[in-house]
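Student: just to be clear, the model below is a prediction. Sequence and coordinates:
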Amino acid sequence: MKHCVFDKKCGGCEYIHVPYEEQLAAKKKYVQDLFPDHTAEDVIGMKDPYHYRHKVYASFYLDRKGKMHAGLYQEHSHKRIDSVMCLIQNKTANDILHEMCVLAETMKIPVYDEDRGTGVLRHAYIRVSEATGNILLVIVIGGKSLPSSRNFVKALTEKFPKIRSVVLNYNHERTSMVLGRKEDILYGKGYITDSIGGIDFRISSRSFYQVNPLQTEVLYAKALELADLKESDTVLDACCGIGTITLLAAKQCRYAYGVEINPQAIRDAIENAKQNNIRNVYFKADDAGHFITSMKEKPDVIIMDPPRSGMSEEFLDTACRMKPSRMVYVSCNPETQARDAAYLLKRGYHISRIIPVDNFPFTKHVETVCCLYHQKNDFISVPYEPKDADYLKQLK
């Protein structure tokens, strides 16, 4: 095992001292205890559990000697620690953070002071494409402009040629939120692309995209395996984000619907469908519970990938009344997943498999895929297409 220099200071990795096989065993027990009447399968782990985070945030600050650092807040604290040697963050991202500190000191770019609300350089947000190695760098400032911005960006992109886009984000709010509302593109197109299951996905500063792309591909492959899609199936992907699972499912079914409350995520989903020339999909920015009640066609399969809070009872109730033959529940919080699964079990569904996937080595977190099926699928699926105007407007 590698030694973490932030041991007992950071608090982000609860299992940093635990051998990896023991971590997987502990996570399996955690999931199994939540589903005592069913069998949780072995956790699917990583071959190399280090440096898996391809989404990296850091806050800039000065130490007591006036030296600049890029780091994270300690757990339950306002104190920050340098994170450029973090064992779970992407190595190149760590190197970029270190170089940003060196350049900022050389170019005398002032660090933002959280307490006084003064200064410039505030945060960095880095996304790395697993498929290409390309990098999106978002520089967050607390001032009106970034001094020496052209030279700063030029120096970074020359040292790290995989940086394909640099975005300047303005955050003047006295808040813990990293990103502000306004952005300017300083270099490149403002986004990079990554690939999952042969489909390219656009990643911008605000795109929701999993932090561990290698395990995400495993997770989604298992979800689709459990969905057991047929060419005649209609699929509803609830909480679809940027359309990742929706578009993967669309390659295997007749039609796929994706619903997501975040309008920006839906815009990204539509763009991803266009870029991949996938036309048997329809995306809607809406609450999943509201959307499912308005569907003209009853889905054969429902796939859910909700936030940690889980699915609403309104959605689950309507889903049960539609009686899809299969429901696949992907979760980053097995506790709310177990709660929702218990509700579905009372409504006539049965659990066939529970598969945990380790997307977050060295932490207590684990993703799980649970497949539920209905023994008597007693409805007739009536073909329905969205209005031509809506469909064509999305895919022009």
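Tutor: Arrived safely, thanks for sending. Numbers count the residues shown, from 1 in each chain.
Student: alpha carbons only for contacts and neighbour counts from here, please
Tutor: OK.
Student: quick one, strands of the stretch 101-250 of the chain?
Tutor: Listed from the start of the chain, the stretch 101-250 of the chain has strands (DSSP state E, counting those that start in this stretch) covering 121-128, 135-141, 163-170, 182-187, 192-196, 199-203, 234-238.
Student: deepest-packed of those strands, please.
Tutor: strand 234-238 (a mean of 27; mean count of other C-alpha atoms under 10 Å).
Student: contact partners of it?
Tutor: Around strand 234-238, the neighbours that count as contacts under C-alpha atoms under 8 Å, 6 or more residues apart in numbering are 245-246, 249, 253-260, 288, 298-306.
Student: this is the comparison structure:
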Amino acid sequence: MPYEKQLAMKSDMVNRLLEEVLDGAAYDGILGSPDEFEYRNKMEFSFGDEVLDGPLTLGLHKRATTYTVLDADSCRLVHEDIRKIVRATLDYCKENNLPKYNKRIHQGFLRFLLVRRSQTTGELLVYLITSSQMQHDFSAWADRLRKLEISGTFAGIFHAEDDKMADAVNVDVLHTLYGKDYFYEELLGLKFKVTAFSFFQTNTQGAEVLYDAVRRYVTGKIPEGGRFAHEADTVSKVGFEQEDDTVSNVEFAHKIDSVREIWTAKNQLNGAGTDTEISANSLSAGEETDGTTQAPQRDAEAVHAPILYDLYSGTGTIGQMLSPVAGHVYGVELIPEAVKAAEENAALNDITNCTFIAGDVLEKLQEIEEHPDYIILDPPREGVNPRALSQIIEYGVGEMVYISCKASSFKKDMAMLREHGWRVKRWCLVDMFPQTMHVETVVLMTRNT
């Protein structure tokens, strides 16, 4: 199906689903992925067979089946480099008569192949996951991979042993065959350390479109005319097509006239009733060092600048993107490993006004002393815990941005929010997964006073 038709279909589908909770709010269209194909930066492949006791395969599970694995060396959702690695790995395993792992009886050897590729540098991380039920030296496999004619480079190649019964990638023992276990990826001018197992948006360039949409909603930087695109009524293939194009976070900081102007105006319009003082100098200009622009640093005296909550913050990407317009960002995330990564990435980017907290949102909201001026919600597929949502409502902020990977969950949460005076002000869709039915919903909500 042509990509424009995919976007139109997704747009129509979500509009119909959410119609009763939108109240005629302004729809800023669907923002397409810059890449229609080869956009996935990470893929997990399974070893198995297409027919019972058939030849070894390495690929993806057939839809609606548990055991059937189809070869995926021609999958166009991943880069050609990854397809070459899959083919070379399968050939090596066949040549060495290595048996697949049988998850029915939990016996065998070959389990998974995990590949991650940076879309900005082309660096690759490759993990071959087996059980420990037999021993094999995979050095020759690593050498074969390194001789492949690919456009990228290998950051690291590993053999991992996993004896857990779950049909998912885990690591009990790790053998380094080459290199290091991470690379750096860039999003809107910020640098992020990425490992094979860290959470990072699967579509890097699509993530830039998503985060830029969130950033514009938070700061009120909506393109002239009120739409993110003027190409078509509901469809944008490339995202924001106005003079103010997607910018890096450093450039974004410089584009903001003053933190006082943005946040004071938003609080007045939204009736937040906050006495928050905002220093006009709270965002200092970037300094030139060795010909490069350093990330803007906040005035140490700007202690009353806006407080932003980034709830379900993952590795803290959104909070760090918005740090230039916040006095302080509090990110809350359930997974401790993600919080650790968020802290490392904030330090990597010299961001000092973000605090990341590991734990359940409902529990941790009780522990943060500073109440928010603005809230970002990016919950898992099931949406926000109703008790946590009640606590969020009680803060009385004027606006929130909700990012949903499952529109029906947002609809459920919005029904509760509407009972407490919340309405959708603007919204858009971001297509992070071309050639699939999935789409992200980004909603700017305002509270009636």
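Tutor: That came through, no problem. Please read all numbers here as calculations on a predicted model, not as lab measurements.
Student: just checking, N333 of structure 1 touches P306?
Tutor: No: between N333 of structure 1 and P306 there is no contact, the gap being 9.1 Å when judged by C-alpha atoms under 8 Å.
Student: and these two? Which one has more around it.
Tutor: The residue with more neighbours, out of N333 of structure 1 and P306, is P306; 22 against 18, by other C-alpha atoms under 10 Å.
Student: ok, the more buried one touching P334?
Tutor: No: in terms of C-alpha under 8 Å, P306 of structure 1 does not count as a neighbour of P334; the distance is 11.1 Å.
Student: circling back: which of the contacts of strand 234-238 of structure 1 fall within strands?
Tutor: For the contacts of strand 234-238 of structure 1, membership in strands holds for Y255, A256, Y257, G258, V259, E260, V301, I302, I303, M304, with DSSP state E as the criterion.
Student: count the neighbours of the first one for me.
Tutor: Put plainly, it is Y255 of structure 1. Y255 of structure 1 is surrounded by 24 other residues when neighbours are defined as other C-alpha under 10 Å.
Student: so what's the counterpart of it in structure 2 up against?
Tutor: Mapped onto structure 2 by TM-score structural alignment, Y255 of structure 1 lines up with H328. H328 of structure 2 is in contact with A305, P306, I307, L308, N353, C354, T355, counting by C-alpha under 8 Å, 6+ apart.
Student: could you check which residue of structure 1 pairs with the last one?
Tutor: Read it as T355 of structure 2. With TM-score structural alignment as the criterion, T355 of structure 2 pairs with Y282.
Student: the helices in the stretch 51-200 of structure 1, which residues?
Tutor: Under the criterion DSSP state H, counting those that start in this stretch, the stretch 51-200 of structure 1 carries helices at the ranges 91-106, 149-159.
Student: so for Q375 of structure 1, which of those sits nearest?
Tutor: helix 91-106 (48.5 Å; C-alpha to C-alpha).
Student: give the aligned range of the closest one in structure 2.
Tutor: Under TM-score structural alignment, the match for helix 91-106 of structure 1 in structure 2 covers residues 80-95.
Student: now for whatever residue of structure 2 lines up with H38 of structure 1, how many residues are close by?
Tutor: Under the alignment (TM-score structural alignment), H38 of structure 1 maps onto G24 of structure 2. Taking other C-alpha under 10 Å as the neighbour definition, G24 of structure 2 ends up with a count of 12.
Student: before we move on, what about C240 of structure 1?
Tutor: Per other C-alpha under 10 Å, the neighbour tally for C240 of structure 1 reads 29.
Student: correct me if wrong: it contacts A249.
Tutor: No: C240 of structure 1 is beyond contact range of A249, at 11.4 Å (criterion: C-alpha under 8 Å).
Student: the match of H38 of structure 1 belongs to a helix, doesn't it?
Tutor: No: checked against DSSP: H, G, I helix; E, B strand; the rest coil, G24 of structure 2 lies outside a helix; its state is coil.
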